[in-house]
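Q: A predicted structure for the sequence below; I have some questions about it.
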Amino acid sequence: MKKALIMLGCVLGLHTFSFAQEIPVKGFAVMEPGFEFQPYEFTRHAVGNDEIQIEIMYCGICHSDLHEARQDWMEEHYPLVPGHEIAGRVVKVGKNVTKFEVGDFAGVGCIVNSCHTCDECNHNREQYCPKMVSTYNSVDYYHDGEITQGGYSNTIVVSQDYALRIPDGADMKRVAPLLCAGITTYSPIRFAGVKSGDRVGIAGFGGLGHMAVQYAVALGAKVTVFDITEEKRDDALRMGAVRYVNVNRPEELEGLNGMFDFILSTIPAPYDMSMYLRMLDFGGQFGIVGVPAFKEIPNLTLDQFIWNGGRKVFGSMIGGIRETQEMLDYSVAHGIYPEVEIIKADAAIIGEAYQNVLDGKVKFRYVIDMSTIK
């Protein structure tokens, strides 16, 4: 229809019709469940009046990207371009944009839109909006139902209200994972009210866990790290943990029941949740952010809540836009960043990185240098 109208306008010598052009994009996608990436060219909608276009410089690989690529959680839309840890430079702004200018550094996290009117949106909890739009693999209710595609690509278009301002002086190579791994751990730590002197346990010491350790240590907590390998013990202590527990060594678990004020689980695989519940002191809190594949979801039974009365369990999903900006500003100001390994924007390399994440062979976050895309 658009082409027909444009041709008609040309024939009649009219200038009535004006259609914004879609934006060509290069990226990497999986075409079916698995880790086999392919170069993939697609288009994004034109920059709207309240939107900005970001040239993507770096995009992190999150463990949730693996779950999405393998269809561990829900039915996916293929081709699937993952990536919700995005950092880059603004190259175009809509006519009503006031928050960004061309040349600014900006980021995109896990959310690219929401309804703006529900109770969750009105309280800056857009991540729980019933019509929240995820950065990829999501129906975009506000753009004709198109399926969103993520940051394993060279450019993205997003509303100014869902873009994050990257502070001056930020380490661009390491800032992208803050927009998921950072906020996913910062938010529950703040919600739990962690303060100086608190006894905090971090279960799982990967991409999320090593961020949680840094935030808790920065707040003055006494942090214990739980993981399944010896390879990360020195790293945990270097980041400020006072103790490292290898859960595969039963002797290291002795005497820990009732010892913690707060435990945050970042574990993306099956595990014994009741073990951590027992480690809480009376009134202690157990926060959960790690989500394994649905077929492997661990659980707590009703009797375990009763026998461990007075302990609180809550879940947390990323954070709203305002809190994400707060986290970003705090992290850069305090020098809190993920430890990353930069990889080239290449389909085979990305697939190999996915397998390494699955096998626990990365410390701690892969980041794709999207400027190397060909």
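A: Great, that's in hand.

Q: from here on, just use CA atoms for contacts and neighbour counts.
A: Will do.

Q: what about the strands in the stretch 251-374 of the chain?
A: Ranges of strands in the stretch 251-374 of the chain, per DSSP state E, counting those that start in this stretch, are 260-265, 280-288, 312-315, 340-344, 365-369.

Q: show me what the first one is packed against.
A: So that's strand 260-265. For strand 260-265, the contact count by 3 or more C-alpha pairs under 8 Å, 6 or more residues apart in numbering; DSSP states H and E identifies strand 199-203, strand 280-288 as packing neighbours.

Q: putting a second one here so we can go through both:
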Amino acid sequence: MRSATGYRALAAGAPLKPWNFERRDLRADDVAVEVSHCGVCHTDLHAITDASGAFPVAPGHEFVGTVTLVGDDVTEFVVGDAVAVGNIVDSCGRCDMCSAGQENFCREFPTLTYGGRDRVNGTATIGAYSSEYVVRDRFVYHRPTNLDPAAVAPLMCAGITVWEPLRAHNIGPGTRVGIAGIGGLGHLAVKFAHALGAEVTVFTTSDSKVSEAGALGADRAVVSTDQDSMDAQTGAFDLIIDCIPVAHDLAPYLKCLALDGTLCSVGFLGSQTVDTMNLLVGRKSLSSSGSGGHRYTQEMLDFCGEHCITADVEVMPSAQVDVAFERLEAGDVRYRFVLDMSDLH
């Protein structure tokens, strides 16, 4: 076994405490990664505050680092490679989704980076708020070395979540994309859509974010509480990516779709009611997406390297993880916290 140090919460709402634990010895298809940075996601916040969850919990599922050891059968990576890993570390590899490179939709449910179940020995997976992670090579990705590693980490969750629908809907020059909500997901959706050549509009409830939208690459911003402004967008978009993280009325955004347009909801994944008539007029579609599979994840990282795209982050030492969670819960972040794990090494 391999010794590691990390952080975990012993109960819901409890502060994260350092702990020493063991990672598995490498299997033939494993890669050991020394973790340099790990993003702080709303999913992590939910995991440590949800009283119905399983505890202890050791979070962290969007991270970057350097390969320190590889298994005997690994051919795609060598010691010293700069790599990135997201929130999926294994899948069945046999179903139709896995065969299509969409392991994020694995019929047997993918193995998550923490709180999942190892498909070989049945042990619980332990997250990347830690000094090291051991992961199957299929779920490790080459990281562009021209980019700030701390700012790459959130691409592995927030980034790939919005990249997949953009690519699945063939977004490029001549297409019109709306992004609802500018946060960890939305700010990257704007950057991606702009770099792909689309005409990009941001929907926001805040006047203060209008200028932020332009700085991210949006062509315009619409304040969604202004009814006249919303009415002016009727039928204006081929795709709207809804990154709003709370339950809300979808009807105003469906109205903004053009013929055969799609509203893709990625921010709030709970139950919501949709009036079918809002889909019928214009033959519109409502879809969703989450995380990403192998086929799109490396493509996204390569694209980011080529276009110098990273997340806007605030970096803090891993010892300040509780401060990051407190500020995240208060909405005090633009746009993603990232933990520097070097104080664990």
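A: Looks like it arrived, so ask away. This structure is a prediction, so every number in the text was calculated from the model and none was measured.

Q: that older thread, in a markdown table, list the helices and strands packed on strand 260-265 of structure 1 along with mean neighbour count and distance to Ala345 of structure 1.
A: Output for those, formatted as a markdown table (neighbours: other C-alpha atoms under 10 Å; distance: least, C-alpha to C-alpha, whole Å):
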| stretch | mean neighbour count | distance to Ala345 of structure 1 |
| --- | --- | --- |
| strand 199-203 | 26 | 31 |
| strand 280-288 | 20 | 32 |
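
Q: ok, Val357 of structure 1 - contacts?
A: His63 (C-alpha atoms under 8 Å, 6 or more residues apart in numbering).

Q: can you tell me how far it is from Ser331 of structure 1?
A: Distance of Val357 of structure 1 to Ser331 of structure 1, computed by C-alpha to C-alpha, to the nearest Å: 24 Å.

Q: check Tyr162 of structure 1 too.
A: To Ser331 of structure 1, Tyr162 of structure 1 is 19 Å away according to C-alpha to C-alpha.

Q: got it, and Val291 of structure 1?
A: According to C-alpha to C-alpha, Val291 of structure 1 stands 24 Å off from Ser331 of structure 1.

Q: ok, those two, which is more surrounded?
A: Remark: of Val291 of structure 1 and Ser331, Ser331 carries more neighbours, 23 against 19, as counted by other C-alpha atoms under 10 Å.

Q: map that one onto structure 2.
A: Taking TM-score structural alignment, the alignment pairs Ser331 of structure 1 with Cys304 from structure 2.

Q: same question, Arg233 of structure 1
A: Counting by TM-score structural alignment, Arg233 of structure 1 corresponds to Val210 in structure 2.

Q: for its match, which non-adjacent residue is closest in space?
A: Spatial nearest neighbour of Val210 of structure 2, excluding adjacent residues (C-alpha to C-alpha, 6 or more residues apart in numbering): Ala221 at 5.5 Å.

Q: with structure 1 overlaid, how far apart is the longest strand anywhere in structure 2 on average?
A: Taking DSSP state E as the criterion, structure 2 has its longest strand at strand 30-40. Here the mean offset of strand 30-40 of structure 2 against structure 1 after fitting is 0.5 Å, by mean C-alpha distance after the TM-score superposition for structure 1.

Q: that strand vs strand 313-317, what angle?
A: Put simply, strand 30-40 of structure 2 runs at 110 degrees to strand 313-317, going by axes from the mean of the first three to the mean of the last three C-alpha atoms, to 10 degrees.

Q: what range in structure 1 matches strand 30-40 of structure 2?
A: Using TM-score structural alignment, the residues of structure 1 aligned to strand 30-40 of structure 2 are 51-61.
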